[in-house]
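Colleague: Curious how this folds, go ahead:
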Amino acid sequence: MIIKSAEFIISAVSAKQYPEEGLPEIALAGRSNVGKSSLINKIINRKNLARTSSQPGKTQTLNYYKINEEFYFVDLPGYGFAKVSKELRNKWAEFIEDYLSKREVLQGVIHIIDVRHPPTGEDCMMYDWLTHFKLPTLVVATKADKISRGQWQKHIKEIKVKMKLPASQQLVLFSKETGQGLPEITKWIEDVKKDA
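Modeller: Next up, the predicted model:
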């Protein structure tokens, strides 16, 4: 996938603000600080179009990035961050679920997990949601460079078992430092867009 253009379009908090030109959308879901923004930046080969933050829970809106005038990446608010109020967490959950269940141009979701830690209950719940809504999903285990190569399979197995991933579910190990996993991720994006 050759990136010719990438631009931030809008931070949306309700369906009224979503772009209306009908381009396909690919959402990125994951816990706070799991590396969603870093993955977007790596795919589009830009340092900081998607703002990365050392402060978890920073993304509180659906952030739309238009790529090649062809499709959107939609960065969803990170879930599972304890420092925001329960009320705000519930509000996020509501509009994320609303988006995932009703957005007709949504073609697929990249579900991001931190390979270093066992999946949380919220990771499992998000995957169950995606399965329930029958959304094409790519599971990406980030921060592969933070653990030794010899530990990769053990951690991947733990993710597969804990999240009850079927054998058909593609899981890609990714590192923003080395670019590992990038070809598989961009191929999945291309394939999902083709089906739009």
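
Colleague: drop to CA atoms for contacts and neighbour counts, all remaining ones
Modeller: Will do.

Colleague: Go through the biggest helix by length in the chain and flag the buried ones.
Modeller: For the chain, the helix with the greatest residue count under DSSP state H is helix 86-102. For helix 86-102, a neighbour-count test (16 or more other CA atoms under 10 Å) marks 89, 92, 95, 96, 97, 99, 100, 101 as buried.

Colleague: do the same with stretch 105-119
Modeller: So stretch 105-119, judged by 16+ other CA under 10 Å, has buried residues 105-116, 118-119.

Colleague: Save those residues as CSV, and put in distance to residue 39 and secondary structure too.
Modeller: What follows is those, written out as CSV (distance: CA to CA, whole Å; DSSP: H, G, I helix; E, B strand; the rest coil):
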residue, distance to residue 39, secondary structure
105, 22, coil
106, 19, strand
107, 18, strand
108, 16, strand
109, 13, strand
110, 10, strand
111, 11, strand
112, 9, strand
113, 12, strand
114, 12, strand
115, 14, coil
116, 16, coil
118, 20, coil
119, 19, coil
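
Colleague: now, the most widely separated pair of those residues?
Modeller: When those are compared pair by pair using CA to CA, the farthest-apart members prove to be 105 and 116, with a separation of 32.8 Å.

Colleague: Give me the distance between stretch 26-37 and the centre of its chain.
Modeller: Averaging C-alpha coordinates over stretch 26-37 and over its chain gives two centres that are 4 Å apart (CA atoms, centre = their mean, to the nearest Å).

Colleague: Proceed likewise with the subsequent sequence, for comparison:
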Amino acid sequence: MNYQRAEFVISAAKLRDCPPDSLAEVAFAGRSNAGKSSAINTLTRQGQLARTSKTPGRTQLINFFRVAEGRYLVDLPGYGYAKVPLKVKDDWQVHLEHYLNTREPLAGLVLVTDIRHVFKDFDLMMIDWARQNQLPLHVLLTKSDKLKRGGVQDALQKARLALEGLEDASVQSFSSLKRLGVDVLSQRLDEWLEPAQ
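Modeller: Alright, predicted model coming up:
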């Protein structure tokens, strides 16, 4: 897959607004300040593809980026940090669960979390959801440039322990700033998005 060819298609408020031509898609989920949009921009080498903001919680819709015919990356609303009204948060939660529970082309979930805070409540909820729904999961420990090598290894070990018992789960460290881990992420996405030969 050539992720540099990714292009924005639509921001969906509800499931019915999602692209009808999707054959396979991978959703990126994470807390509002985890570096989700930055990870997508680093992967695609497009600085402004997914909107990043100094104000966490700006992604309030489900954003679809086409990487090939019928293949999509999906940026889900950030959660757990944003300074938005409770009613709006509740709405996000409902749409998020609806998408995750009923979206048929969903091939895998990338859980983006800050390597310095492995795992918060929302992350554990997403891991549990992946376990219950038997959905392949890849954990991206972002901002790895903020820790020394030993700290990175400790965080990876902690994450692996939390993922025990999950059949199809993997974890890696990642840094948008230094572009570390892009190849590992691309390879995992290819497994989910490449059409079966």
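
Colleague: After superposing, what score do the chains get?
Modeller: Once the chains are laid over each other, their TM-score by TM-score structural alignment, normalised by the length of structure 1 reads 0.91; 194 aligned residues with a CA RMSD of 1.8 Å.

Colleague: how long is stretch 156-167 of structure 1 end to end?
Modeller: Across its full length, stretch 156-167 of structure 1 reaches 13 Å between end residues, using CA to CA, to the nearest Å.

Colleague: now stretch 135-151 of structure 1
Modeller: As for stretch 135-151 of structure 1, its first-to-last residue distance stands at 30 Å under the measure CA to CA.

Colleague: hmm, back to that, what is the nearest of the buried residues of stretch 105-119 of structure 1 to residue 36 of structure 1?
Modeller: Each of those was scored against residue 36 of structure 1 by CA to CA, and residue 112 proved nearest at 7.0 Å.

Colleague: Now for the nearest residue to residue 5 of structure 1 once chain neighbours are set aside, how many residues are close by?
Modeller: With sequence-adjacent residues excluded and distances taken as CA to CA, 6 or more residues apart in numbering, residue 5 of structure 1 is closest to residue 68, at 4.7 Å. Residues lying near residue 68 of structure 1 (other CA atoms under 10 Å) number 15.

Colleague: Now for the closest residue to residue 18 of structure 1 other than its chain neighbours: which residues touch it?
Modeller: Nearest residue to residue 18 of structure 1 in three dimensions, chain neighbours excluded: residue 12, at 6.3 Å (CA to CA, 6+ apart). Neighbouring residues of residue 12 of structure 1 by CA atoms under 8 Å, 6 or more residues apart in numbering: 18, 61, 62, 63, 64.

Colleague: at 10 Å what do you get?
Modeller: Each residue near residue 12 of structure 1 by CA atoms under 10 Å, 6 or more residues apart in numbering is listed here: 18, 19, 60, 61, 62, 63, 64, 74, 76.

Colleague: tell me the angle the host helix or strand of residue 43 of structure 2 makes with strand 106-114.
Modeller: With elements taken from DSSP states H and E, the one containing residue 43 of structure 2 is helix 36-44. For helix 36-44 of structure 2 against strand 106-114, the angle between stretch directions is 110 degrees (axes from the mean of the first three to the mean of the last three CA atoms, to 10 degrees).

Colleague: Check which helices and strands helix 36-44 of structure 2 is in contact with.
Modeller: Identification of packing neighbours for helix 36-44 of structure 2 by 3 or more CA pairs under 10 Å, 6 or more residues apart in numbering; DSSP states H and E yields strand 24-30, strand 71-75, strand 106-114, strand 137-142, helix 182-193.

Colleague: So for residue 172 of structure 2, which of these sits nearest?
Modeller: Closest approach to residue 172 of structure 2 among those is made by strand 137-142 (5.5 Å; CA to CA).

Colleague: That closest one: average distance to aligned residues in structure 1?
Modeller: Average distance, strand 137-142 of structure 2 versus aligned residues of structure 1 after superposition (mean CA distance after the TM-score superposition for structure 1): 0.6 Å.

Colleague: helices and strands around that strand, which ones?
Modeller: Applying 3+ CA pairs under 10 Å, 6+ apart, we find strand 137-142 of structure 2 packed against strand 24-30, helix 36-44, strand 106-114, helix 121-133, helix 149-162, strand 169-173, helix 182-193.

Colleague: How far away from the center of its chain is the shortest one?
Modeller: Okay, so that is strand 169-173 of structure 2. Worked out by CA atoms, centre = their mean, strand 169-173 of structure 2 lies 12 Å from the chain centre.

Colleague: any residues touching that strand, and which ones?
Modeller: Outside of strand 169-173 of structure 2, the residues that reach it under the criterion CA under 10 Å, 6+ apart are 108-111, 113-115, 127, 130-131, 134-145, 152-153, 155-157, 159-160, 163, 180-182, 184-185, 188.

Colleague: one more time with 8 Å
Modeller: Counting by CA under 8 Å, 6+ apart, the neighbours of strand 169-173 of structure 2 from elsewhere in the structure are 115, 136-142, 144, 152, 156, 159-160, 163, 180-181, 184.
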